[in-house]
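Peer 1: Sequence plus the predicted model coming up.
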Amino acid sequence: MSRPDITTPTNRDQRAAARKNPLRWGVNYTPSEGWFHSWQDFDADAVRADFESIAKLGLDHVRIFPLWPLLQPNRSLIRPAGIADVGRVVDAAAEFGLDVSVDGLQGHLSSFDFLPSWVTSWHRRNIYTDPQVVDAEAQLIVALAAEVTSRPNVLGMTLGNETNQFAVARHPEQQVTSPAEMGEWFATLLAAARKAWPTGMHQHSFDDNAWFVDSCPVTPRHATSLGDVTTVHSWVFVAVARLFPQGHPARTLFADYLVQLADAYSNDPTRPIWLQEIGAPHPAVPVEGAADFLEQSLRPVLDTPNLWGVTWWCSHDVSRKLADFPELEYSLGLLDSERRVKPGGQRLAELIAAEKTNPTAPVWRSTALSFDPGDEATGVGRSVADPSGALFPAWLELTASGQKPALVRASQRENSRYLAARGITDVRNISDAHSSTHSGCQD
């Protein structure tokens, strides 16, 4: 995927052209029967029934999550039957007009870790830095790519779901790595995907620690320079719901803030941004308010010129028959575990239909708040953007005044070509916003 130099005079036109293609609308696929454990007892008919219920909402793609230990139970064994099942899911999606993005190393899902036994316990090895492990991971990426690349309804591959989870300090069995080593890991696996699947849209994903936590080895530079798109995962229960009370606009503007942050960190103003995960987690979002939260969270981002698409989390509720999930996981679906459409699913279907009829026009945000992210190589200093800091409340204050502010790194505030490419004409300091939001918003 080629990208123009940001100094070219046509760059603003290219940013506009990024939205000439229709915005993509999708969902992260959580099987209604057996959750992701269903990969162990693959039932093509159940998958088809799930995809039929998804397609009826007007969605055009799904993101799927084959489990790493089932695909590669031994470092030198990739199960052909497991890889074939991934292809069968892609084929089932095609029957209902759905494109598919495939995740590779799964990894971590909904608080559960899925690591193969050959990197745990007595065989514990670092999944990011051990040469033999990384080589095996690359082989799995290649095997998955080889299986699906020729199918017409595949989009590309995400290396895995929030792969930084294992490297952060809060993980009970942290895999220690550095930003430099993490960058090498991403580059190695993305290169493997690209070689095996030259035409795919390939990327990596991460939680918002990458944007906010100085010690996280995945940095904003990794997020916005490696892979074909920048992925954004927006979850209000992590920090925003603790800092801002129910009904505060911070909760429904958080996704837009993350999208603008992703835009600000990229040196390429045309780089696509994929809102790859966003959900309405209970109790941060009341069950009866999920539909409103969905619409109020998505509408602000739709005018972002380089937004590739929105992929809601998730398709179907986790069944109450399954134990030990965090409570919020049982109610995140657009449909319940019986494939019945919930109010959030109905609201999303209505929003998609409206956008197809009358798409939101791209808007260049002429006003931007400047921030200093510190050392971009290591990520030390990025915490300035954390919701508990000064930047987010200042950005909210500008939004409350009727503006739609962008964000810009301090290193770029004098770069006239860069600012022009993004349509920014007015760069302000955090103090200029005269923020009073934060002091009165805490629970």
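Peer 2: Sure thing, it's come through. Because the structure is a prediction, the values reported are computed rather than measured.
Peer 1: going forward, measure contacts and count neighbours with C-alpha atoms only.
Peer 2: Noted.
Peer 1: What is the neighbour count of residue 27?
Peer 2: Burial of residue 27 is recorded as 25 neighbouring residues (other C-alpha atoms under 10 Å).
Peer 1: Please enumerate the helices of the stretch 51-200 of the chain.
Peer 2: Counting by DSSP state H, counting those that start in this stretch, the stretch 51-200 of the chain has helices at residues 68-71, 80-94, 131-148, 179-196.
Peer 1: what's the burial count for residue 188?
Peer 2: Residue 188 has 16 neighbouring residues, counting by other C-alpha under 10 Å.
Peer 1: What separation do you get for the spatially closest residue to it that is not a sequence neighbour and residue 224?
Peer 2: Excluding its sequence neighbours, the residue lying closest to residue 188 (C-alpha to C-alpha, 6 or more residues apart in numbering) is residue 138, at 7.5 Å. As for residue 138, its distance to residue 224 is 22 Å (criterion: C-alpha to C-alpha, to the nearest Å).
Peer 1: again with residue 47
Peer 2: Taking C-alpha to C-alpha as the measure, residue 47 falls 34 Å from residue 224.
Peer 1: now residue 11
Peer 2: 18 Å.
Peer 1: what's the answer for residue 409, then?
Peer 2: Distance from residue 409 to residue 224, by C-alpha to C-alpha: 13 Å.
Peer 1: who touches both of those two?
Peer 2: residue 265 (C-alpha atoms under 8 Å, 6 or more residues apart in numbering).
Peer 1: this is the other structure I want to compare:
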Amino acid sequence: MGKYFGTDGFRGEANVVLTVEHAFKVGRFLGWYFGKEHKARIVIGKDTRRSSYMFEDALSAGLTASGADAYLLHVTTTPSVSYVVRTEDFDCGIMISASHNPFYDNGIKVINGMGHKMEAEVEEQIEAYIDGEIGELPLATRENIGRTVDYAAGRNRYIGHLISLATRSFKDTKIGLDCSNGSASSIAKSVFDALGAKTYVINSEPDGTNINTNCGSTHIEVLQAYVKEKKLDVGFAYDGDADRCIAVDENGNVVDGDLILYVCGKYLMEQGKLEGNTIVTTVMSNLGLYKACDKIGMKYEQTAVGDKYVYENMLENGYILGGEQSGHIIFSKHARTGDGILTSLMIMEVLMEKKTSLGRLTEEVKIYPQLLENVRVKDKKTARENPEVVKAVEAVAKELGSDGRILVRESGTEPLIRVMVEAATDEICAEQVKKVVDVIKAQGLCE
């Protein structure tokens, strides 16, 4: 991770951590960097946060000042920016979003010409420019000054692409969608309506400050209650920029990223379409997923947390399905990044083809209780490597044995140490997490 760019872009509270000056400089650098040999074409999308408009203007000003043309998709999803970049010959893309964070945060994700997250070396150069370590960049003049272009047509082409991927009509299927008052609000319903579903939508009226507020994939209990109340066949909840999906089965049970990987992976394996009979997971995936995979002969890889790392592993090894427990699922045949709406469509393909319910398909996975506690610390690396903390973690791991596990890691976006334990019962999880958290506090590592 760099000084500003974490695993999911440059993120923080708008005009506190991430300012318009930062956005302007990001635009200035990218416009110059990609415009050395031709007039750069860069596409920008944004979510529904109040500050997204401000950052869109600042980025556009920086890009055009450096001579690039900025194409505006307006309110759209992160995966739609990725799709447009790689299919319409843009030099790069920018998504303005802080994903599942509160409305007052925002972020800048830079997407390369292949449709996945920008290479670390380019992000490092952007950071150097922001900090004044690179000399002032030339300003474009006269006819070389860039322009902004309304490019809502790009978003519409993405919607058409999603509709084209469905292999079956969803006629007479009752589907619930929680759009998190975010990016999915402008796309998801039209896709499911076009495919014939009886679509029931909640949290699809963004006002700039209600994105992710008691809704979406981080507040799945809202959709759970809605699915049961309306007696729906299935429900899908997205996060603010719609690159995540968490599902709810017909009984109101949560189907997270691990279960989605199992359901879709098993289906693809049965079809002979799962490359290497392998799915790519992260270290946060549940032990229950791995035990279920072992039973059916489905292999798995583990990466660091972040869909960026999942995709790198998939790319390197030719795997076609990977993702995170949090709902970032990558179907590399169709996308280069997590795509919540696409994930919904892939789940629907399994349900329609197998003529069964999502609840039935997840029955064979016994998910282990899992407890994650975030501890705010002064310095993440110092806290994680503290000898007493290391000793406590090793003691817990030994005690759990093969019936559980402990994972202690640094947050990629906040000053937090994340302590996660999986075990046979919630009580064991709580007991073992407390042992490590108490040591962190006793060592004076907390903020």
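Peer 2: It's in. It should be emphasised that the depicted structure is a prediction, and the values quoted were computed from it without experimental measurement.
Peer 1: Superposing both, give me the TM-score.
Peer 2: For this chain pair, the superposition-based TM-score is 0.27 by TM-score structural alignment, normalised by the length of structure 1; 205 aligned residues with a C-alpha RMSD of 7.6 Å.
Peer 1: Which among the helices of the stretch 51-200 of structure 1 is found nearest to residue 346 of structure 1?
Peer 2: Among the helices of the stretch 51-200 of structure 1, the nearest to residue 346 of structure 1 by C-alpha to C-alpha is helix 80-94 (20.6 Å).
Peer 1: what angle separates that closest one from helix 131-148?
Peer 2: 40 degrees (axes from the mean of the first three to the mean of the last three C-alpha atoms, to 10 degrees).
Peer 1: What helices and strands are in contact with helix 80-94 of structure 1?
Peer 2: Helices and strands touching helix 80-94 of structure 1, by 3 or more C-alpha pairs under 8 Å, 6 or more residues apart in numbering; DSSP states H and E, are helix 44-55, helix 68-71, strand 99-103, helix 131-148.
Peer 1: Could you rerun that using 7 Å?
Peer 2: In terms of contacts (3 or more C-alpha pairs under 7 Å, 6 or more residues apart in numbering; DSSP states H and E), helix 80-94 of structure 1 is packed against helix 68-71, helix 131-148.
Peer 1: Residue 23 of structure 2 and residue 60 touch, don't they?
Peer 2: No - if you go by C-alpha atoms under 7 Å, residue 23 of structure 2 and residue 60 don't touch, sitting 9.0 Å apart.
Peer 1: Which one's more surrounded, these two?
Peer 2: More neighbours surround residue 60 than the other of residue 23 of structure 2 and residue 60, with 29 against 26 (other C-alpha under 10 Å).
Peer 1: ok, now which ones touch residue 397 of structure 2?
Peer 2: 405, 406 (C-alpha atoms under 7 Å, 6 or more residues apart in numbering).
Peer 1: picking that back up, more neighbours: which of residue 409 and residue 224 of structure 1?
Peer 2: In this view residue 409 of structure 1 and residue 224 are compared by other C-alpha under 10 Å, and residue 224 has more residues nearby, 23 against 18.
Peer 1: I figured the more buried one hits residue 230, correct?
Peer 2: Yes - the pair residue 224 of structure 1 / residue 230 is scored as a contact, 5.3 Å apart, by C-alpha under 7 Å.
Peer 1: Quick check: neighbours shared by these two?
Peer 2: With C-alpha under 7 Å, 6+ apart, residue 224 of structure 1 and residue 230 have common neighbours residue 262.
Peer 1: Now do the same contact list for residue 191 of structure 2.
Peer 2: 159, 163.
Peer 1: Does it belong to a helix, a strand or coil?
Peer 2: Look at residue 191 of structure 2: counting by DSSP: H, G, I helix; E, B strand; the rest coil, its state is helix.
Peer 1: Counting neighbours, what do you get for residue 353 of structure 2?
Peer 2: Residue 353 of structure 2 has 11 neighbouring residues, counting by other C-alpha under 10 Å.
Peer 1: next one: residue 179 of structure 1
Peer 2: Around residue 179 of structure 1 there are 18 residues (other C-alpha under 10 Å).
Peer 1: show me where the stretch 251-400 of structure 2 has helices.
Peer 2: 257-270, 287-296, 307-317, 340-354, 358-362, 380-385, 387-400.
Peer 1: Using CSV, please lay out those together with distance to residue 127 of structure 2.
Peer 2: Shown next, in CSV, are those (distance: least, C-alpha to C-alpha, whole Å):
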stretch, distance to residue 127 of structure 2
helix 257-270, 32
helix 287-296, 38
helix 307-317, 19
helix 340-354, 30
helix 358-362, 44
helix 380-385, 21
helix 387-400, 32
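Peer 1: And those helices: which comes nearest residue 86 of structure 2?
Peer 2: helix 307-317 (15.5 Å).
Peer 1: Give me the helices and strands touching the closest one, please.
Peer 2: strand 278-282, strand 321-323.
Peer 1: Relative to residue 429 of structure 2, which of those strands is closest?
Peer 2: strand 278-282 (19.7 Å).
Peer 1: quick check: angle from the closest one to helix 257-270?
Peer 2: Using the same axes, to 10 degrees: strand 278-282 of structure 2 against helix 257-270 is 170 degrees.
Peer 1: by contact count, what packs against the host helix or strand of residue 154 of structure 2?
Peer 2: Under the criterion of DSSP states H and E, residue 154 of structure 2 resides in helix 152-165. Under the contact definition 3+ C-alpha pairs under 7 Å, 6+ apart, helix 152-165 of structure 2 sits against strand 69-75, helix 78-87.
Peer 1: redo that, cut-off 8 Å
Peer 2: Helix 152-165 of structure 2 packs on strand 69-75, helix 78-87, helix 188-194, going by 3+ C-alpha pairs under 8 Å, 6+ apart.
Peer 1: Residue 236 of structure 2: what's it in contact with?
Peer 2: So residue 236 of structure 2 contacts 175, 176, 177, 178, 223, 245, 246, 247, 248, 344 (C-alpha under 8 Å, 6+ apart).
Peer 1: do the same with residue 347 of structure 2
Peer 2: By C-alpha under 8 Å, 6+ apart, the neighbours of residue 347 of structure 2 are 260, 263, 264.
Peer 1: Mind checking what secondary structure residue 246 of structure 2 has?
Peer 2: Assigned state for residue 246 of structure 2: strand (three-state reduction, three-state DSSP).
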